[in-house]
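Student: sequence isn't available, so here's the structure alone:
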């Protein structure tokens, strides 16, 4: 089956738009679901999350972690954060975060947002 060129271009545009909007949607999800415990720049019940992508787990400055998180040695990357948001206990047994994002697209978008605020500033 061949799609008309106009329809194909429209679908490609929608896909590109959805991908670009995932960071914005991730920010909205972060602001509605995560800020009760986290901030980008200040430690709260959970550690500050600006710069989390590329940071070693359990090592945010001036945050008191559980023994389990303090002992963690992995570096946060997109796959590890998605696994964490799926079920933190499977990533770090004994950790203290008891929250999950059940919808895979929500995890994708929140991780895209966290990655966007973790990138080093361009000069």
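Tutor: Received it, and whenever you're ready, just let me know what you need. Note that this is a predicted model, so its numbers are computed, not measured.

Student: every contact and neighbour count from this point should use C-alpha atoms.
Tutor: Fine.

Student: test my guess that residue 49 contacts residue 115.
Tutor: No. Using Cα atoms under 8 Å, residue 49 makes no contact with residue 115, being 9.9 Å away.

Student: who touches the closest residue to residue 82 other than its chain neighbours in this structure?
Tutor: Excluding the flanking residues, the one nearest residue 82 by Cα to Cα, 6 or more residues apart in numbering is residue 107, at 5.8 Å. Applying Cα atoms under 8 Å, 6 or more residues apart in numbering, we find residue 107 in contact with 82, 85, 86, 101.

Student: same thing but at 10 Å, please
Tutor: Residue 107 makes contact with 26, 29, 78, 81, 82, 83, 84, 85, 86, 100, 101, 113, according to Cα atoms under 10 Å, 6 or more residues apart in numbering.

Student: use this one as the comparison:
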């Protein structure tokens, strides 16, 4: 899926990976996260392209509040490999070891970003 009317879409995503990512997100992330509501972890809709630790109504650990990172393919991948190494002091200990699963979940989150959703129509 790519945006219509833009020469370079902000977030081009693979439709196949989005479908796989949605299923994986529900299985791997859904225990603590939701797309639209804060739970144990912050909500994830629009996480792609957002500065870490900035959902206004979520109480982040100091590690995430002070993390000067924008969530991109690279930073999300590094985070999911080992959150505690990425941001020492974070309360997220879950790791996603399989690269293909990380990639699919990141594509799903990218698809759900405002820029991508607005341009997908």
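Tutor: Arrived safely, thanks for sending. All values derive from a computational prediction rather than experimental measurement.

Student: before we move on, the earlier item: just the buried residues from the contacts of residue 107 of structure 1, in ChimeraX please.
Tutor: Of those, the buried ones go into a single ChimeraX selection, burial set by 16 or more other Cα atoms under 10 Å:
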select :26,29,78,81,82,84,85,86,101,113
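
Student: for the spatially most central residue of structure 1, which non-adjacent residue is spatially closest?
Tutor: The centroid of structure 1 falls nearest to residue 111 when counting by Cα atoms, centre = their mean (2.4 Å). Distance criterion Cα to Cα, 6+ apart; nearest residue to residue 111 of structure 1, sequence neighbours excluded, is residue 78 at 6.2 Å.

Student: just give me the match in structure 2 for the one you found.
Tutor: Using TM-score structural alignment as the criterion, the counterpart of residue 78 of structure 1 in structure 2 is residue 73.

Student: do residue 57 of structure 1 as well
Tutor: Residue 57 of structure 1 maps onto residue 52 of structure 2 when the alignment is built from TM-score structural alignment.

Student: count the neighbours of that match for me.
Tutor: Number of residues near residue 52 of structure 2 (other Cα atoms under 10 Å) recorded here: 19.

Student: just residue 57 of structure 2 next, same as before
Tutor: 9.

Student: pretty sure it contacts residue 42?
Tutor: Yes. When contacts are counted by Cα atoms under 10 Å, residue 57 of structure 2 is listed as touching residue 42 (8.8 Å).

Student: now the helices for structure 2?
Tutor: For structure 2, applying DSSP state H gives helices covering 15-24, 62-65, 73-81, 83-86, 99-111, 114-119.

Student: okay, those in TSV with distance to residue 33 of structure 2 next?
Tutor: TSV is the format used below for those (distance: least, Cα to Cα, whole Å):
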stretch	distance to residue 33 of structure 2
helix 15-24	12
helix 62-65	16
helix 73-81	14
helix 83-86	15
helix 99-111	12
helix 114-119	18
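
Student: deepest-packed of the ones you listed, please.
Tutor: Stretch with highest mean neighbour count among the helices of structure 2: helix 99-111 (a mean of 23; mean count of other Cα atoms under 10 Å).
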